[in-house]
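**Student:** Please work out how this folds:
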Amino acid sequence: MSAASGPYDTWFRRYEPASPGAMKLVVLPHAGGSAPYFLPLARALAPELDVLCVQYPGRLDRYREPAVTELRDLVDQVYRVLVSAPVGPVVLFGHSMGAVVAYEIARRLEESGGGRLLGVIASGRRAPHRHREETVHLRDDDGIIAEIRGLSGTDAGALADEDLLRMALPALRADYRAVETYRATPGAAPLSAPVTVLTGESDPRVSPDDARAWEEVTSGTFRLRSFPGGHFYLNDRQAEVTAAIRESVDAFRSAAAPTSP
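**Tutor:** As a prediction, this is how the structure comes out:
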């Protein structure tokens, strides 16, 4: 993994070296999540892809920094650091809250021309314009713990460790506030980049209709893949999810390739 040497390496974790000229896959975690959650994915896709896992403030080695409570502020910060270096062809992959962050970064990339966006892979999240009133961030600590335990996204040992919980809860609360108070821009132009959606068949937070509604945010190709499991279906389906991401990236790349006259 690259050592932190500036804003770019503060925000992005490259766990495995990539081949020269490899396309970037920017990976955005869920609420309360951190970059190492995607370490197996990064190892599986390198060196073919340059996998950059985003580390949000307020957790792990960034725990001294305040977590971001407004989703658009988080998007702005990730976007600014991303385009501070040559971006080249890029695919954005986000799970749960990370899917919304990926969508908003994609909008900025297309509006600004700051990078060559090939596609977006959204996992475990309803379409951005499908608003639902949620107030997990207003619960007490026990209420937030009950929420994450119910979604099975956190190791049971970590939930039982009082010190770990005390460190994690401020970031969890901030992330939930960010995603629960987010509202998509009314009448926003659809993305031109293709979108792939991955979802768990028994996800209590994302119905099949919620997942398919992502088709409404792109004028490009839309694909939907479902897997057995709940909100964190990818915990038990890593090989299948990795294969689905690789297939989507290949499809994005083929669609973007210039056609012969």
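**Student:** alpha carbons only for contacts and neighbour counts from here, please
**Tutor:** Noted.
**Student:** for stretch 80-99, which positions count as buried?
**Tutor:** Of the residues in stretch 80-99, 81-82, 88-99 count as buried by neighbour count, 16 or more other C-alpha atoms under 10 Å.
**Student:** Repeat that for stretch 158-165.
**Tutor:** Leu159.
**Student:** next one: stretch 232-248
**Tutor:** Using 16+ other C-alpha under 10 Å as the test for burial, stretch 232-248 gives Phe232, Tyr233, Leu234, Val241, Thr242, Ala244, Ile245, Arg246, Ser248.
**Student:** ok, the first one - contacts?
**Tutor:** Which is Phe232. Going by C-alpha atoms under 8 Å, 6 or more residues apart in numbering, Phe232 touches Gly124, Leu151, Ser152, Gly153, Gly200, Asp203.
**Student:** In terms of helices and strands, where is the most centrally placed residue in the chain?
**Tutor:** Most central in the chain under C-alpha atoms, centre = their mean is Gly94, positioned 1.9 Å from the mean C-alpha point. With secondary structure defined by DSSP states H and E, Gly94 is part of strand 89-95.
**Student:** Residues in contact with that strand: which ones?
**Tutor:** Under C-alpha under 8 Å, 6+ apart, the answer for strand 89-95 is 23-30, 99-102, 106, 115-125, 249.
**Student:** Please produce a markdown table containing the buried residues of stretch 232-248, extended by secondary structure and distance to Pro66.
**Tutor:** Listed next are the buried residues of stretch 232-248 as a markdown table, based on DSSP: H, G, I helix; E, B strand; the rest coil; distance: C-alpha to C-alpha, whole Å:
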| residue | secondary structure | distance to Pro66 |
| --- | --- | --- |
| Phe232 | coil | 26 |
| Tyr233 | helix | 30 |
| Leu234 | helix | 28 |
| Val241 | helix | 32 |
| Thr242 | helix | 32 |
| Ala244 | helix | 34 |
| Ile245 | helix | 32 |
| Arg246 | helix | 34 |
| Ser248 | helix | 35 |
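**Student:** TSV for the residues you listed, including distance to Glu134?
**Tutor:** Output for these, formatted as TSV (distance: C-alpha to C-alpha, whole Å):
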residue	distance to Glu134
Phe232	19
Tyr233	22
Leu234	24
Val241	28
Thr242	30
Ala244	30
Ile245	29
Arg246	33
Ser248	31
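**Student:** sorry, back to before: among the contacts of strand 89-95, which are in helices?
**Tutor:** Judged by DSSP state H, helices contain the following of those: Ala99, Val100, Val101, Ala102, Ala106, Val249.
**Student:** Can you tell me which of the residues you listed is nearest Asp50?
**Tutor:** Val249 (12.0 Å; C-alpha to C-alpha).
**Student:** Check the gap between that closest one and Val68 for me.
**Tutor:** Remark: distance between Val249 and Val68 (C-alpha to C-alpha, to the nearest Å) = 30 Å.
**Student:** what do you get for Phe252?
**Tutor:** Computed with C-alpha to C-alpha, the distance linking Phe252 and Val68 is 31 Å.
**Student:** coming back round to it: would you turn the contacts of Phe232 into JSON lines with distance to Thr221?
**Tutor:** Putting the contacts of Phe232 into JSON lines (distance: C-alpha to C-alpha, whole Å) gives the following:
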{"residue": "Gly124", "distance to Thr221": "19"}
{"residue": "Leu151", "distance to Thr221": "30"}
{"residue": "Ser152", "distance to Thr221": "32"}
{"residue": "Gly153", "distance to Thr221": "30"}
{"residue": "Gly200", "distance to Thr221": "21"}
{"residue": "Asp203", "distance to Thr221": "24"}
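**Student:** Next, the second sequence, to be compared with the first:
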Amino acid sequence: MQSATKMNSWLLNYPKAGDQIRLFCLPYAGGGASVYRGWQEAFPAEVGVYPLQLPGRENRISEQPICSMQELVYALAEVVIPHLDRPFMLFGHSLGARIAFELARHLRRVGERQPSRLIVSGSRAPHIPEPKPVHHLPDDAFIRELRRLAGTPETILESRELINLFLPMLRADFTVDETYSCVEDKPLSCPITAFGGTKDTEAAQEEIEAWQFHTTGNVSLEMIDGDHFFVQTRRDILLPAVSTVLRQYVSQLVDLPQQ
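**Tutor:** Here you go, the predicted model:
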């Protein structure tokens, strides 16, 4: 069991009692909670946005990063379960999408509330493995791959001091992603909204469409003009689209008959 202080470090903002629905957000490999800065302002006031901060980055840079999907999901479940007294959705980009999926499955296994919707972005369906793993490469080769993927700022890649600081976290995230194996289980029941980048070389449209095999609910797909990191570069399109999903859910809550 994590201490209260440790659990609070995973959530930059404590969930508000007035939330009608909560959106928990998970970052991509090498990313942190700051990826979701400004999202709260883009969504209806009834929605609480709660980015989850994994250890080993940003305000948790001094902590040991986690290298196992199972360990990561178990830790995240401890953090979110106390805040599932409201309907909630999970959002994840790339690795974050697969973490969100496994978190939903774990919550189901332990008898907790299920997400009202899973929102995945820039991610192959979880049963499709990474075709070219890089987490095991020597540092120089690993750094070359990071530069090719273009998700790590060049200022970090060019500085030996900075890259040495960030390498443990980056390698841990890629290890989580590339050693992850989707164990067969019954599909989720919640609907899935999927976003993809038209120029994304890491998650092709047909690989994103394959999320349909992991739920009995409705699956919708929206392709955004951009590369793998459209979550940052095309916020002007992504945030209104996510907001529409949230507004539709909030309006359904308003229309429900009072008990």
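**Student:** circling back: the second structure: which residue goes with the residue nearest to the centre of the first structure?
**Tutor:** When the second structure is aligned by TM-score structural alignment, Gly94 of the first structure is paired with Gly92.
**Student:** quick one on the thing from earlier: skipping adjacent residues, who's closest to the residue nearest to the centre of the first structure in space?
**Tutor:** On the basis of C-alpha to C-alpha, 6 or more residues apart in numbering, the spatially nearest residue to Gly94 of the first structure that is not a chain neighbour turns out to be Leu28, at 4.5 Å.
**Student:** So Gly96 of the second structure is in contact with Ala29, correct?
**Tutor:** Yes: in this structure Gly96 of the second structure lies within contact range of Ala29 using C-alpha atoms under 8 Å: 7.4 Å.
**Student:** which ones are touching Gly88 of the first structure?
**Tutor:** Contacts for Gly88 of the first structure were tallied using C-alpha under 8 Å, 6+ apart; they are Met23, Lys24, Gly115, Arg116.
**Student:** okay but the third one is in contact with Leu82, surely?
**Tutor:** It stands for Gly115 of the first structure. No: between Gly115 of the first structure and Leu82 no contact is recorded; they are 9.2 Å apart, counting by C-alpha under 8 Å.
**Student:** returning to what we had before: to what extent does the strand holding Gly94 of the first structure diverge from the second structure after superposition?
**Tutor:** When the second structure is overlaid, strand 89-95 of the first structure sits 0.4 Å from its aligned residues on average, using mean C-alpha distance after the TM-score superposition for the first structure.
**Student:** Return the distance of the one helix or strand Gln248 of the second structure maps to from the chain's centre.
**Tutor:** Assessed by DSSP H and E, Gln248 of the second structure sits inside helix 235-255. In this view, helix 235-255 of the second structure has its centroid 18 Å away from the chain centroid, taken as C-alpha atoms, centre = their mean, to the nearest Å.
**Student:** quick one, it and strand 88-93 angle?
**Tutor:** With axes from the mean of the first three to the mean of the last three C-alpha atoms, to 10 degrees as the basis, helix 235-255 of the second structure and strand 88-93 are set at 170 degrees to each other.
**Student:** Please enumerate the helices of the first structure.
**Tutor:** Here the first structure has its helices, by DSSP H, at 7-11, 39-45, 71-82, 97-112, 141-151, 156-160, 162-180, 208-212, 238-256.
**Student:** separation between the equivalent of Pro40 of the first structure over in the second structure and Leu239 of the second structure?
**Tutor:** For Pro40 of the first structure, the equivalent position in the second structure is taken to be Gly38, counting by TM-score structural alignment. Taking C-alpha to C-alpha as the measure, Gly38 of the second structure and Leu239 of the second structure are separated by 10 Å.
**Student:** Out of the helices of the first structure, flag the one nearest Pro190 of the first structure.
**Tutor:** Distance to Pro190 of the first structure, taken as C-alpha to C-alpha, is lowest for helix 97-112 among those, at 8.5 Å.
**Student:** related to what we said a few turns ago, of all the helices of the first structure, which one is nearest Gly58 of the first structure?
**Tutor:** Using C-alpha to C-alpha as the measure, helix 162-180 is the one of those that comes nearest Gly58 of the first structure, at 5.5 Å.
**Student:** Can you give me the stretch of the second structure that the closest one aligns onto?
**Tutor:** Taking TM-score structural alignment, helix 162-180 of the first structure hits residues 160-178 over in the second structure.
**Student:** After superposing, tell me the mean distance of the matching stretch to the first structure.
**Tutor:** After superposition onto the first structure, stretch 160-178 of the second structure sits on average 1.0 Å from its aligned residues (mean C-alpha distance after the TM-score superposition for the first structure).
**Student:** contacting residues around that stretch?
**Tutor:** Counting by C-alpha under 8 Å, 6+ apart, stretch 160-178 of the second structure makes contact with 29-30, 56-57, 64-69, 95, 129-130, 133-136, 156-157, all of which sit outside it.
**Student:** change it to 6 Å
**Tutor:** 29-30, 56, 65, 67-69, 95, 130, 133, 135, 156-157 (C-alpha atoms under 6 Å, 6 or more residues apart in numbering).
**Student:** Compare these and tell me which is most surrounded.
**Tutor:** Among the contacts of stretch 160-178 of the second structure, the one with the most neighbours (other C-alpha atoms under 10 Å) is Leu95, at 27 neighbours.
**Student:** Spatially nearest residue to that residue, not counting backbone neighbours?
**Tutor:** With sequence-adjacent residues excluded and distances taken as C-alpha to C-alpha, 6+ apart, Leu95 of the second structure is closest to Tyr28, at 4.9 Å.
**Student:** Can you find the partner of that neighbour in the first structure?
**Tutor:** Using TM-score structural alignment, Tyr28 of the second structure sits opposite His30 in the first structure.
**Student:** And His228 of the second structure, by the same measure?
**Tutor:** Under the alignment defined by TM-score structural alignment, His228 of the second structure corresponds to His231 in the first structure.
**Student:** I'd like to know how many residues surround Ile145 of the first structure.
**Tutor:** Ile145 of the first structure has 17 neighbouring residues, counting by other C-alpha under 10 Å.
**Student:** now the corresponding residue of the second structure for it: how far from Ala150 of the second structure?
**Tutor:** Taking TM-score structural alignment as the alignment basis, one finds that Ile145 of the first structure is matched in the second structure by Ile143. Taken as C-alpha to C-alpha, the spacing of Ile143 of the second structure relative to Ala150 of the second structure amounts to 11 Å.
**Student:** ok, now how distant is the aligned partner of Thr244 of the second structure in the first structure from Ala211 of the first structure?
**Tutor:** Taking TM-score structural alignment, the alignment pairs Thr244 of the second structure with Glu247 from the first structure. Glu247 of the first structure sits 19 Å away from Ala211 of the first structure when distances are taken as C-alpha to C-alpha.
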